[in-house]
Structures are given as C-alpha cells and as structure tokens.
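A.B. asks: quick one, structure for this:
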Amino acid sequence: MAGKTARHCLFWVLPCLFAINLVLTAGCAGKNARARYSASNNGSSCYAKAVPAAGEGGLAWGPTLDMARKKSLDNCMRYAGRSGGTPNTCQVVLSECRH
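C.D. replies: Below you'll find the model as predicted:
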C-alpha cells in the first residue's frame, strides 16, 4: 500500500516541480539582457592595452591616451597578479584614439 501512495504522490510532484521551473524561467526570460561591463564609457574615445611577460593583460578606455594607458597598466597589474603572472613586467603594447 505504501508503494502505491508513493507512486501516486510522485505522479503529482514531478509535474508540479516542472511547472514551477517553467514559470520561474519564463519570468526571467523577458528581462533585457545587460552587459556586465561596458566596452567604453560615454565619451571615452581612447583605448590602451597592456600585457605582462606572463599572465593576463588589461584593456582600458579613457578620455585621453594618458588616462587609457594608466588604467590599462593598473588593470594589467591586477589581472596578472590574479592569474599567477608577473605584474611588474606590464607594458602598454597598443594605444590609440578613435576619431
């Protein structure tokens, strides 16, 4: 008798869980997707990329070349340190402004 009750309960529980899952998923699907970060800030037309000898580098945007270079070096040092690289070897390898 206990086996019959368990199967009967399972017959209703699984479809209910599936329906709840669909409702929750549908509620999130309509929201606009937003990027976690913006490729460039409003008004930032210059960018720079800095890379270390080992590890991850950094790309940054700024209103001037000097600001973009400074930010990319800061990012490079941070990312290289996190990735087990060599932060003290970061160098800017690319910098330019869009027109």
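A.B. asks: CA only for contacts and neighbour counts going forward, please
C.D. replies: OK.
A.B. asks: biggest helix in the chain by residues?
C.D. replies: helix 2-29 (DSSP state H).
A.B. asks: that helix: which residues count as buried?
C.D. replies: Neighbour-count burial for helix 2-29, counted by 16 or more other C-alpha atoms under 10 Å, picks out no residue.
A.B. asks: show me what it is packed up against.
C.D. replies: Of the remaining helices and strands, none touches helix 2-29 by 3 or more C-alpha pairs under 8 Å, 6 or more residues apart in numbering; DSSP states H and E.
A.B. asks: one more, so I can put them side by side:
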Amino acid sequence: MTGKPACQSWNLLFLLTLALLTGCAHKSATTGANCYAKAVPTAGEGGLAWGSSLSIAKQKSLNNCIRYAGRSGGTPSTCQVVLAECKK
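C.D. replies: Coordinates of the predicted model:
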C-alpha cells in the first residue's frame, strides 16, 4: 500500500510536465517567431533567440548573451550579433 501513492504522484508529475511541454510547443508554433539571431561575447557563452521580427530576435539574443556571458565568467559588454535571419 505504501508504494501506490508514490506511483500516483509520479504519474501526476509526468502528466503535468507533458501538458506543460505540449502547451509551450503549441504556443511557440503559433506566435510566428520565424526570425532568429545569435549574439556572442569575446569570452563566455553567447545567446540565441527567436522573435517575430529581426529586430526583436536581435535584441533578445543580445539580452541572452549579456546574461549568459556574465554567468559563465565571460565579458558581457562585448556581446555582438553575429547571425540574424528570418525563415522564408
């Protein structure tokens, strides 16, 4: 009897996670985020982002680069967009 509630909680957690992932995938597919940009610093981790326009994708990737470069011990002030495109 003691194993049954734990099993049920894992099943509930799995279903909740699956529902959240499915919801996120559906949301991104319908928002029209067809542009992407990649920004990198001279040291540390860069950032990739999607957006509904090229300018939004660039700004998001710069923000991500600044955040990730700072966390990885890099140089956030040197982030630059190196790639930006929109799907046709």
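A.B. asks: got a TM-score for the two of them?
C.D. replies: After superposition, the two chains reach a TM-score of 0.75 (TM-score structural alignment, normalised by the length of structure 2), with 84 aligned residues with a C-alpha RMSD of 2.5 Å.
A.B. asks: related to what we said a few turns ago, give the buried residues for the helix or strand following the longest helix of structure 1.
C.D. replies: Following helix 2-29 of structure 1 in sequence order, the next helix or strand is strand 46-51 (DSSP states H and E). By neighbour count with 16+ other C-alpha under 10 Å, strand 46-51 of structure 1 contains the buried residues 46, 47, 48, 49, 50, 51.
A.B. asks: quick check: angle from the helix or strand following strand 46-51 of structure 1 to strand 46-51?
C.D. replies: Where DSSP H and E defines the elements, the next helix or strand beyond strand 46-51 of structure 1 is strand 58-62. Using axes from the mean of the first three to the mean of the last three C-alpha atoms, to 10 degrees, one finds that strand 58-62 of structure 1 and strand 46-51 are set 160 degrees apart in direction.
A.B. asks: now check structure 1 for the residue matching residue 5 of structure 2.
C.D. replies: Taking TM-score structural alignment for the superposition, residue 5 of structure 2 sits opposite residue 20 in structure 1.
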